[in-house]
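In: coordinates only, sequence not included:
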């Protein structure tokens, strides 16, 4: 039974059953399209429910369930969709007209509602001034290449994300029967060729300096969240937005919607990490009593009224106060250097801790959370080093070869 996006990516080319009336046509390369079938007055109606990965499995299931309910009431979902599209067409077909309609659907597939993605910021600053007044049917790869060219080599991450978002809007328009070129953004990249922009790595600190820095962190919610990030080696956003419903005993289970790779991640919690959570729970309990709300975030903040959780910006300030010029994300690189140079753990296990894609989609789907227990000794050794219980000694190449 297909229940996860990860399974969709691993499907061979062909048509596969998802549920009653819902099919997935796989292209065999990790992409595909959803198709729904419904009976209206004895007549079989077939319609597209979107293209994966723009439309996720959960979204397709939701749309299919709504269509089935409408069909049972005698409402033709395909006709209803066509009427909606016709109404939209009458209201305007420029890129700026289409944008809010597309955005409403696109952001549903983003984790955390797309906060922090900067979608509309890039649209307002880059895309709308360039192609906002153009008819959606007239936008070609050349227009997008002309839009991106001034920033292609100097501000590549920004303009690349703007191109990505523009492509999503055009794909949405094409899927919703507008005359649009859904592949224009991808072909614009071919026109522009490879960017000469050199990506700077996230600044990390030498692992030998980490225990002393860790000792400077206090027991307020922000510092506890930073401690938790260091001990679990997750990305900053995962630690700041850690939730109670993700805890499963001494395992922290991050779901696909929480992760950059859109795949489950099970983090075995060390003794030090569990101690951090115990201290954080006291703050969360007090926060719940004051606000009258149930406990939700592990590290809540009364100051961050918009998000409800601690701010990652505070961690940068903590490092500056300690005269350390690294970054919170750079702690992952610090962990990797420590693990690679001072331990005998297999590189595959180290990469699993960082949640990097080191296995095929099918293999990863079968392994699931079992590797969490194999990672537990590694995470405990890391915690013992970070908290100053053990020292780290760089191993010789001969010792590393022997141990691995």
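Out: Everything's here; your move. Owing to the predicted nature of the structure, the values given are computational and were not obtained by experimental measurement.

In: Going by C-alpha atoms from here, please, whenever you check contacts or count neighbours.
Out: OK.

In: Residues touching the strand or helix carrying residue 272, excluding its own?
Out: Using DSSP states H and E, residue 272 falls within helix 271-291. For helix 271-291, the surrounding residues in contact (Cα atoms under 8 Å, 6 or more residues apart in numbering) are 219-221, 224, 227-228, 231-232, 250, 294-295, 297-302, 380, 383-384, 387.

In: repeat that with 7 Å
Out: With contacts defined as Cα atoms under 7 Å, 6 or more residues apart in numbering, helix 271-291 is touched by 221, 224, 228, 231, 294-295, 298-300, 383.

In: from these, which single one is nearest residue 93?
Out: Closest approach between the contacts of helix 271-291 and residue 93, by Cα to Cα: residue 300, at 43.7 Å.

In: The helix or strand encompassing residue 318 - contacts with which helices or strands?
Out: Using DSSP H and E, residue 318 maps to helix 313-321. Helix 313-321 makes packing contacts with no helix or strand when contacts are defined by 3 or more Cα pairs under 7 Å, 6 or more residues apart in numbering; DSSP states H and E.

In: Could you name the helices and strands sitting against the helix or strand following that helix?
Out: Counting by DSSP H and E, the next helix or strand C-terminal to helix 313-321 is helix 331-342. With contacts defined as 3+ Cα pairs under 7 Å, 6+ apart, helix 331-342 has no helix or strand neighbours.

In: In terms of helix, strand or coil, where does the most centrally placed residue in the chain fall?
Out: Residue closest to the average C-alpha location in the chain (Cα atoms, centre = their mean): residue 260, at 3.2 Å. What DSSP: H, G, I helix; E, B strand; the rest coil gives for residue 260 is coil.

In: mind listing the strands for the protein?
Out: Secondary structure of the chain (DSSP state E): strands at 14-19, 22-26, 32-40, 43-52, 247-248, 251-254, 265-268.

In: Alongside the first one, take a look at this:
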């Protein structure tokens, strides 16, 4: 006899956040993030909880992306039958060994709140989806050993080494979680492969963003200053602050303190995950203050109202200017070279100006200052050098 209930396949796929009953104690739980999972609530006959009330217990049946509606109903029915017989399903249900993909997707759901943004979370599961699921996704999690892990890693180990390295980390996490839940035992095969050096050593070539020589920046900046496009203004501001593209393009007016001459970029837009204060010079303020008249939510508004510039806008401007072999991110390296060769400031001041973390965790715990005033002096000198055609300005003390 077919199992039936209130929910349909389409409802399972489309229902919004909340707990949606199918009947017989089976519920579809949809999180605000969109993650979907099954739970069943049963009352165990003849058993009481610590307060003397009938023992009512919820059991997770797995994510709705891997456990079908029909399978969830079957499991719910099995649990209800045991409960009616006075058997607690927690100890008496036949334990099924989940497949690798089931565990991986559950780990992804559980770790969603820990990622800095949705993009990072998507990258985590997409790596497994592209390189692991096709080979080992449907295999029982307890049957995955070194040969199965190597099936995933070997084809991309040298050609896509960084991807393979991340893939190995993510497979290891999934297998570790499975072991903690009692689905596996013994050593993690990823660890064994690493310790035995089964895969060849790959010397990663560092990728550097192509940068403009600091001597050429004043002439380039003068060319930018003659342009009225919003992308030109954003690129001027990026050159002067040494900030990253997404930090500048996402800048809102409430992040700027004009009286304090300070821009505070919030943690969610910073690569390091900490808010970053940028001292604003006269030249920087001269770029952004006229833009207040646009009354946009964003300082550097794009073609759509109250939307920022495209993250490709500044790069495309460089191409139109026929500035070859240079990236927007490269201006951070340009500033860093100038700070070392011309300004001759300490490494800490230069690195903090770029929002880089300096020193060990212990050192940073004690060095609580972000050296704002020393960085302000450095940015004043850099702005003067860039905007005044490379002429010397007051030297740092």
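Out: In hand now; what should we look at? It should be emphasised that the depicted structure is a prediction, and the values quoted were computed from it without experimental measurement.

In: TM-score for this pair?
Out: Overlay of the two chains. TM-score (TM-score structural alignment, normalised by the length of the second structure): 0.65; 306 aligned residues with a Cα RMSD of 3.7 Å.

In: where's the nearest residue to residue 334 of the first structure once chain neighbours are set aside relative to residue 262 of the first structure, distance?
Out: Setting aside the residues directly before and after it, residue 334 of the first structure is nearest to residue 207 in space (Cα to Cα, 6 or more residues apart in numbering), at 5.4 Å. For residue 207 of the first structure, the distance to residue 262 of the first structure (Cα to Cα, to the nearest Å) stands at 29 Å.

In: So these two - more neighbours on which side?
Out: Between residue 207 of the first structure and residue 262, residue 207 has the larger neighbour count (other Cα atoms under 10 Å), namely 18 against 15.

In: what residue of the second structure matches up with that one?
Out: In the second structure, the residue matched to residue 207 of the first structure (TM-score structural alignment) is residue 214.

In: do residue 221 of the first structure as well
Out: Match for residue 221 of the first structure (TM-score structural alignment): residue 230.

In: what residues are up against the nearest residue to its match once chain neighbours are set aside?
Out: Of all residues not flanking residue 230 of the second structure in the chain, residue 300 sits nearest, at 6.5 Å (Cα to Cα, 6+ apart). Contacts here follow Cα under 7 Å, 6+ apart; on that basis residue 300 of the second structure touches 230, 234, 249, 308-309.

In: By neighbours, which of the residues you listed wins?
Out: In terms of neighbours by other Cα under 10 Å, the contacts of residue 300 of the second structure top out with residue 249 at 24 neighbours.

In: Show me what that residue aligns to in the first structure.
Out: Aligned partner of residue 249 of the second structure by TM-score structural alignment: residue 240.

In: so how many other residues sit close to residue 189 of the first structure?
Out: Neighbour tally, residue 189 of the first structure, other Cα under 10 Å: 20.

In: Figure out how far the helix ranked longest in the second structure is from the centre of its chain.
Out: The helix spanning the most residues in the second structure, taking DSSP state H as the definition, is helix 161-180. Relative to its parent chain, helix 161-180 of the second structure has a centroid offset of 17 Å by Cα atoms, centre = their mean, to the nearest Å.

In: Equivalent analysis for stretch 230-240 of the first structure, please.
Out: The chain centre lies 14 Å from the centre of stretch 230-240 of the first structure; the measure is Cα atoms, centre = their mean.

In: Tell me the spacing between the closest residue to residue 383 of the second structure other than its chain neighbours and residue 166 of the second structure.
Out: Using Cα to Cα, 6+ apart and skipping the chain neighbours, the partner closest in space to residue 383 of the second structure is residue 240 (5.9 Å). Between residue 240 of the second structure and residue 166 of the second structure the distance is 35 Å, computed by Cα to Cα.

In: Also residue 283 of the second structure?
Out: Taking Cα to Cα, one finds residue 283 of the second structure at 42 Å from residue 166 of the second structure.

In: Residue 255 of the first structure: how many residues sit nearby?
Out: For residue 255 of the first structure, using other Cα under 10 Å, the count is 13.

In: for the closest residue to it other than its chain neighbours, what are its contacts?
Out: In this structure, residue 255 of the first structure finds its nearest non-sequential neighbour in residue 264, 4.7 Å apart by Cα to Cα, 6+ apart. Going by Cα under 7 Å, 6+ apart, residue 264 of the first structure touches 254-256.

In: Quick check: which element contains the residue sitting furthest away from the middle of the second structure?
Out: Using Cα atoms, centre = their mean, the residue of the second structure lying farthest from its centre is residue 46. It sits 48.5 Å away. Secondary structure assignment for residue 46 of the second structure, by DSSP H and E: strand 36-48.

In: want to throw the strands of the first structure into CSV with distance to residue 281 of the first structure?
Out: Formatted as CSV, the strands of the first structure follow (distance: least, Cα to Cα, whole Å):
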stretch, distance to residue 281 of the first structure
strand 14-19, 40
strand 22-26, 43
strand 32-40, 43
strand 43-52, 39
strand 247-248, 12
strand 251-254, 15
strand 265-268, 18
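
In: Deepest in the core, which of the ones you listed is it.
Out: strand 265-268 (a mean of 25; mean count of other Cα atoms under 10 Å).

In: Can you spell out the matching residue range in the second structure for it?
Out: Under TM-score structural alignment, the match for strand 265-268 of the first structure is residues 276-279.

In: related to what we said a few turns ago, for the contacts of residue 264 of the first structure, which one is nearest residue 341 of the first structure?
Out: Among these, and counting by Cα to Cα, the member closest to residue 341 of the first structure is residue 254, at 28.0 Å.

In: contacting residues around the aligned residue in the second structure for the closest one?
Out: Aligned against the second structure by TM-score structural alignment, residue 254 of the first structure finds its counterpart in residue 265. Each residue near residue 265 of the second structure by Cα under 7 Å, 6+ apart is listed here: 247, 255, 275-277.
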